[in-house]
Each structure stands twice: as C-alpha cells, then as structure tokens.
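*Asks:* A predicted structure for the sequence below; I have some questions about it.
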Amino acid sequence: MIELQDFRAARRAISDHMRLTPVYAASNFADNMAFGSAKRIPELFLKLENMQVTGSFKARGAMNAALALDDAKRSMGLCTASGGNHGMGVIHAARTLGVPVKIFLPTNTPKPKIEKLRAQGVDVALIGAVWDDANRAAMDHARESGMAYIHPFADPRVIAGQGTIALELLEQQPDLDTLVVAIGGGGLISGVATAARLLRPSIRVIGVEPTGAATLFESLKANEVVTLPSVNTAATSLAPRQSSALNVDLIGKNVDRIALVSDEEMQKAANWLWKDLGIAVELSAAAGIAAIMTDRLGVNDPGRVGVIICGTGTDGIK
C-alpha cells in the first residue's frame, strides 16, 4: 500500500532536483472545429510535464527511487530499460548522484530519442523489438553487474515520485473534477490516481491507452496481468506488452475507466497542441487530449478537467 505520507516524502526528497511545472488554462483556445466530436468542450487545465527536467515526468520517479538506495548499492550505478523518457530520468538521477549508468532501449524507440540518449555520453544498448525484451536484458545486466535496476513503472518508489504531480496539480488548481492521464506501463497513472484519491476521494480519474497497446485495458477487464501478443502503435512509450500486478491493483482501485484512442487521433491532438498552443509534445503526450477531442471520457459532464501533458518531443507534430 502506498500512503499519502509516501507521496509527501517523495516530494520533499526530489524537490531540489525537479521543476514545479506550470498549469496552463487551455479552454479559451479549444474551438468547435478541433473538438468537433465532443458534446461539450470542458474547461481544460494542462499540467505541463513536458517542461520538467529531461523533458518528461519520468525524472520524478527515477530520482525518488535512486535517492532511496543505500550508499553501497547506489555506488554500483543505475541501469534500466526505457522507451526513452525513463532513460533520461535515470541518467539525470545518476549524474546528480555521481554514479555510472547504463540504459537499455528496444529497437522500436524513435530515432530522435535514441540520439538524445546517446548524446548524453552514457552507455546505451539497443536490444529487443519491444520494451519487454529490453527490460529482460536490463534486469540480467543488473544481476550480473551489481548495478541498481530502476523499473519504469512497477516500483512503489517510482510510483510515489510520479504521484507528486497530483500533489502539485491539486494545489495549483484545487477545483478540478476530472484527471485525464496517459497510460504506458501504468506508473504515472498509478501514482497520480492514488495520490489524488487520497487527497480527494470524489475526484474522477480516466486513463488513456492506444488502441494498438491496450495493456491495462485488457488487464482490468480480465482482473489479472495480461500479456498482449503484440503491440501496434507509433506511441512507443505507451506500448509495453505487459504491466505488473502492483500497477493493475492500484489502477483497478483508483481509476474510473480507461479510454482507447488511435494513433491518428493522438496525431490530431498533438497538432492542436502545437498549432494552437505552441506546445510541442511526443505522440504519447497527446493521448489525453485525443480522448477529450473524440468524446471518449465516458461522462456527460467531466467538469473542470486536468490533463497531464507528460513529455516533450516532435514526433507528434505533422
């Protein structure tokens, strides 16, 4: 069980190494043309984690997990498997602590992310077709080398770090009725939903996955961890074939429903964020806006809606 005190402790631990990202009121820029299939354009408040250090919320969880290690384990260095953003977060943590780092990436990682990671001058290995393959290699390396392995989503310390977003957001915009959160492995929504519900039990939380990687959607439907036979989405940071029992449990308890959106719908949402708001995001970070544009939240009146814009990039812009 992750308690409110764990989220507050994580916030204290990482605050010197993170940015307090802004919340942007976007409703005035939402028009009927862009949001044509929505019954009603809600009041939108965007939590801009694309402005976080390393360009993504992932820095929060990686830093909290790294700071929790004892000195002996930490000195051996950090390693992980990533679709890109978590890798940057682990690199940031390793550099802050002054320890070695190794990052494993699947071959479906977008080329700009590979180049961004390699430009950091750290050890980067491309292994496996999807994240799950790279993750097995990273865990093997951690066992063999003694490095500390930092899981991108199935670690209570990582989840607590990601949940600090909810603490900030509900202070910055305390009257939100609904939170909309993109889902990859489930670390972000596990932390945000759990922390938000502990602070305000009545708040509605809706997750969003790609139709080509409905990992948590299928797991919640089956009430167990489901391994997808394959994934098919350009939003590769939302595309593990399998989550974990920890994430399935937390999401099942704290998330109202999961909406599914297509790559084309995420592309349209990313274009709107760029052309109307000047916010450049990776495809994955537009998932929440895509669900709102296509009226997939599943409620007649979502009220005041907070959307986490989880990562910067240009692959969402056409």
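*Replies:* Received it, and whenever you're ready, just let me know what you need.
*Asks:* can we go C-alpha only for contacts and neighbour counts from here?
*Replies:* Fine.
*Asks:* so where do the helices sit in the stretch 51-200 of the chain?
*Replies:* When assigned using DSSP state H, counting those that start in this stretch, the helices of the stretch 51-200 of the chain occupy the ranges 58-67, 71-75, 85-97, 111-118, 131-145, 156-172, 187-199.
*Asks:* any residues touching the last one, and which ones?
*Replies:* Where contact means C-alpha atoms under 8 Å, 6 or more residues apart in numbering, the residues beyond helix 187-199 that reach it are 2-4, 7, 152-154, 158-167, 170, 181-183, 203, 205, 207, 247, 250-251, 254-255.
*Asks:* returning to what we had before: I'd like the helices of the stretch 51-200 of the chain written out as CSV, with distance to Thr227 and mean neighbour count added.
*Replies:* Shown next, in CSV, are those (distance: least, C-alpha to C-alpha, whole Å; neighbours: other C-alpha atoms under 10 Å):
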stretch, distance to Thr227, mean neighbour count
helix 58-67, 23, 27
helix 71-75, 31, 13
helix 85-97, 21, 22
helix 111-118, 25, 15
helix 131-145, 10, 18
helix 156-172, 21, 24
helix 187-199, 17, 26
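*Asks:* need the ones you listed in a markdown table with distance to Ala269, can you?
*Replies:* Output for the helices of the stretch 51-200 of the chain, formatted as a markdown table (distance: least, C-alpha to C-alpha, whole Å):
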| stretch | distance to Ala269 |
| --- | --- |
| helix 58-67 | 21 |
| helix 71-75 | 40 |
| helix 85-97 | 20 |
| helix 111-118 | 20 |
| helix 131-145 | 25 |
| helix 156-172 | 22 |
| helix 187-199 | 20 |
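*Asks:* Of the ones you listed, which is nearest Gly278?
*Replies:* Taking C-alpha to C-alpha as the criterion, helix 111-118 is the member of the helices of the stretch 51-200 of the chain that comes nearest to Gly278, at 19.9 Å.
*Asks:* Structure two is appended below for comparative analysis:
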Amino acid sequence: MITLDDVRAAAAQIAPLVRRTPSMAAEPAQLPLAAGARVSLKLECLQVSGSFKARGAFSRLTLLGPDARQRGLVTASGGNHGIAVAYAAHAAGLAATVVVPTGVHSDKAARIRAYGATLILEGAVWDEANARARAIAEETGAAYVHPFADPAVAAGQGTIALEVLADDPEIDTLLVAIGGGGLIAGVAAAAAALKPDIRIVGVEPTGAPTLHDSLAAGEVVTLASVTTRVPTLAARRTERTNFELIRRHVRDVVLVEDEDLAHAARHLWAEYGIAADLSGAASAAALLAGAYRPKPGERICAIVCGAGADALAS
C-alpha cells in the first residue's frame, strides 16, 4: 500500500519529465449546481501526453533497470494510459506495445501510433485487452506496465494531490474520476496524509460502477458486464490494493450517465476553452448533473484528468 513518502519520492523522480499543471478557478462562469461553492479545476488535460497518466508511466519507467528497458514496454489501455506509455517509451528511446479495446477513440489510437508504439486492437473492454497484453509480456519479456494496479504508477498519479494542496491548502473536497482506481488511490493516499479531514469523492459511469459496487459489497467485485461507451472508464474489476486505499480514504463514489460526461465535456469547452475527453470531464459532470451537491462555501477541486475531442465532434 503506497504512502505519502512513496508519492513524494515519485514526485522527485518524475519532476524533470512531466508538467506541474495549473489549477484555475471555475469563475466567474461558475459550474451550475455548484452555486455557493468555490470550485477550481486541476488541468491535467495540459499534462504531457494529454493526461495524468504520464505521471504514472514515468514513475514506473524511472524504476526499470537497463535489462528491463532493453526488452521494451507493454501495456493495455482504454486510451490515455496507452498514449502515456507510448510517450514515455518514445522519450526514453524504448520500444512499446499497447493493446486497446476495439472501441478506443480513433484520435487516441492515432496518437499511440504517432509516438512509435505498436498498437494492437483486442476485445470489447479493457479486461480483454489486458489479457492479451499480459500474454505478450510473458512471451517477449517486455516490462508490463499496469495502468492502475502498480504501486509505482499509483504513486505517480498521487503527485497530483501534492500540487493541488500546495496551490490551495484550504481545499475541502477533491472530485476524481475512476476507471480502474489508480488515480483516486494515489490521490487519496497523498491527500489524506496531508489533510486527514479532506473529502475525496470518486466519479464513475453508471455503465461501469466498479468501485461503487465494490464498496457497497465490502469487497472487490467483478462486474458482470460493462455498458459505458467510455473505454477509459470501463474496467470490470479493480485491484485489492486500490480497493483498500479507497475504502479507507474515499468518502463516496457517485455515478453519472455517459450523456452527463458528454454534456460536461461540451460545457468545459464552451465556458473555459478546456478540451477534456469524456473521462476528463467526469469530475465536472458530477457537479453539472447533481450527482455531487456541494455545501455553501465548500472549496472543491475537480480534477480534469484528460484531454480529447470525444464529445466535441458529436
């Protein structure tokens, strides 16, 4: 289980390789249903590779020895993690193979290829793509980079919390998108250690309530099916290490519809010029759809975790 020290160590390792992204106030064009609260947006959509995933990819890469690097990297992704691993491998001069579900957004697939990675389409959901990626790692000896169950990756994602609370130590609530749970696990580990009374709220699509259902059951569950159309938020199962951190530190997990994600992405573009992908818009969707209703005066940071044109072309 990762600690604040792990997150701080990751921050030191990746500092030369990633951007310290800005936070901006969601004012004067305040998010509807958040009236009376003070909302800021953490713009991880401005991160290298286009999402927070670069933090975790570089955190893992910096720990690989020369032999492992020579064999290259392999991963499975709904899109953003694959782009980040391809980007990190390109920056380090390494080979990379990225396996994605067949429903991956074409722009994300193109970016993976643009960084020189080998792209493989496999399965309808991330779990099926992941089985293929693990088989490739076994066959080739390439270093497998898990998008959310690797402690080094989660520690890299947790560095976001260090920046958020450095920018505004008075933040009451963090709104965080959940796919497999690596982002919220890392953020929760760091934020709760720095500020024990902080409220951390996860956001999932109703078509992939992985953590929502696991927390309700008191144990990790595997979803019978995934119906969300957002591959980056479509894991059928989280990992126990993430689940334990989330159960300990996350106050609630709220659910939004795919249409809410699309509406939030369009709102972020129209009001702020922020081109968020559907997963990146999840935290704003929780406010816009009323899934999370803040109290008057509450200071909220919504993490805009990824960039993309998923909703803008529709």
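*Replies:* Thanks, I have the structure now. Just so it is clear, the structure is predicted and the values come from calculations on it, not from any experiment.
*Asks:* Please work out the TM-score for the two chains.
*Replies:* A TM-score of 0.96 describes the superposed chains when it is computed by TM-score structural alignment, normalised by the length of structure 2; 313 aligned residues with a C-alpha RMSD of 1.4 Å.
*Asks:* just to revisit the earlier point, between the helices of the stretch 51-200 of structure 1, which one is nearest to Pro22 of structure 1?
*Replies:* Distances from Pro22 of structure 1 to each of these were compared using C-alpha to C-alpha; the minimum, 8.3 Å, belongs to helix 156-172.
*Asks:* Which part of structure 2 matches the closest one?
*Replies:* The counterpart of helix 156-172 of structure 1 in structure 2, counting by TM-score structural alignment, spans residues 151-167.
*Asks:* can you give me how far that stretch is from the chain middle?
*Replies:* Stretch 151-167 of structure 2 has its C-alpha centroid displaced from the chain centroid by 11 Å (C-alpha atoms, centre = their mean, to the nearest Å).
*Asks:* Superposed on structure 1, what's the mean shift for it?
*Replies:* Following superposition, stretch 151-167 of structure 2 is found to deviate from structure 1 by 0.4 Å on average (mean C-alpha distance after the TM-score superposition for structure 1).
*Asks:* Residues touching stretch 135-150 of structure 1, excluding its own?
*Replies:* Residues from elsewhere that reach stretch 135-150 of structure 1, judged by C-alpha under 8 Å, 6+ apart: 62, 65-66, 73-74, 76-82, 90, 103-104, 127.
*Asks:* centre of the chain versus it, how much separation?
*Replies:* How far stretch 135-150 of structure 1 lies from its chain's middle: 22 Å, per C-alpha atoms, centre = their mean.
*Asks:* what residue is smack in the middle of structure 1?
*Replies:* Ranked by distance to the mean C-alpha position of structure 1 (C-alpha atoms, centre = their mean), the top residue is Leu188 at 4.4 Å.
*Asks:* Looking at structure 2, name the residue matched to it.
*Replies:* Looks like Leu188 of structure 1 aligns to Leu183 there (TM-score structural alignment).
*Asks:* same deal with Thr80 of structure 1?
*Replies:* Applying TM-score structural alignment, one finds that Thr80 of structure 1 aligns to Thr75 in structure 2.
*Asks:* just Leu199 of structure 1 next, same as before
*Replies:* Under the alignment (TM-score structural alignment), Leu199 of structure 1 maps onto Leu194.
*Asks:* try Lys275 of structure 1
*Replies:* The pairwise alignment with structure 2 assigns Lys275 of structure 1 to Ala270, based on TM-score structural alignment.
*Asks:* Residue in structure 2 paired with Asp70 of structure 1?
*Replies:* Taking TM-score structural alignment, the alignment pairs Asp70 of structure 1 with Gly65 from structure 2.
*Asks:* no, scratch that, I was asking about Asp256 of structure 1
*Replies:* Using TM-score structural alignment, Asp256 of structure 1 lines up with Arg251 in structure 2.
*Asks:* Relative to Val100 of structure 2, how far out is the alignment partner in structure 2 of Leu117 of structure 1?
*Replies:* With TM-score structural alignment defining the correspondence, Leu117 of structure 1 maps onto Ile112 in structure 2. Relative to Val100 of structure 2, Ile112 of structure 2 is positioned 10 Å away (C-alpha to C-alpha, to the nearest Å).
*Asks:* Equivalent analysis for Ile171 of structure 2, please.
*Replies:* Applying C-alpha to C-alpha, the value for Ile171 of structure 2 to Val100 of structure 2 is 36 Å.
*Asks:* Between these two, which has more neighbouring residues?
*Replies:* Applying other C-alpha atoms under 10 Å to Ile171 of structure 2 and Val100 shows that Val100 carries more neighbours, namely 33 against 20.
*Asks:* Mind telling me what the more buried one corresponds to in structure 1?
*Replies:* Aligned partner of Val100 of structure 2 by TM-score structural alignment: Leu105.
*Asks:* That match and Leu216 of structure 1, how far apart?
*Replies:* 22 Å.
*Asks:* What ranges does structure 2 have for its strands?
*Replies:* In chain order, structure 2 shows strands spanning 23-25, 38-43, 73-76, 96-100, 118-121, 143-144, 173-177, 199-205, 252-256, 299-304, with DSSP state E as the criterion.
*Asks:* quick one, which of those is nearest to Arg229 of structure 2?
*Replies:* When these are compared for distance to Arg229 of structure 2 using C-alpha to C-alpha, the nearest one is strand 199-205, at 9.3 Å.
*Asks:* Now find how far off-centre that closest one is within its chain.
*Replies:* Between the centre of strand 199-205 of structure 2 and the centre of its host chain there is 12 Å, according to C-alpha atoms, centre = their mean.
*Asks:* Appreciated, that's everything.
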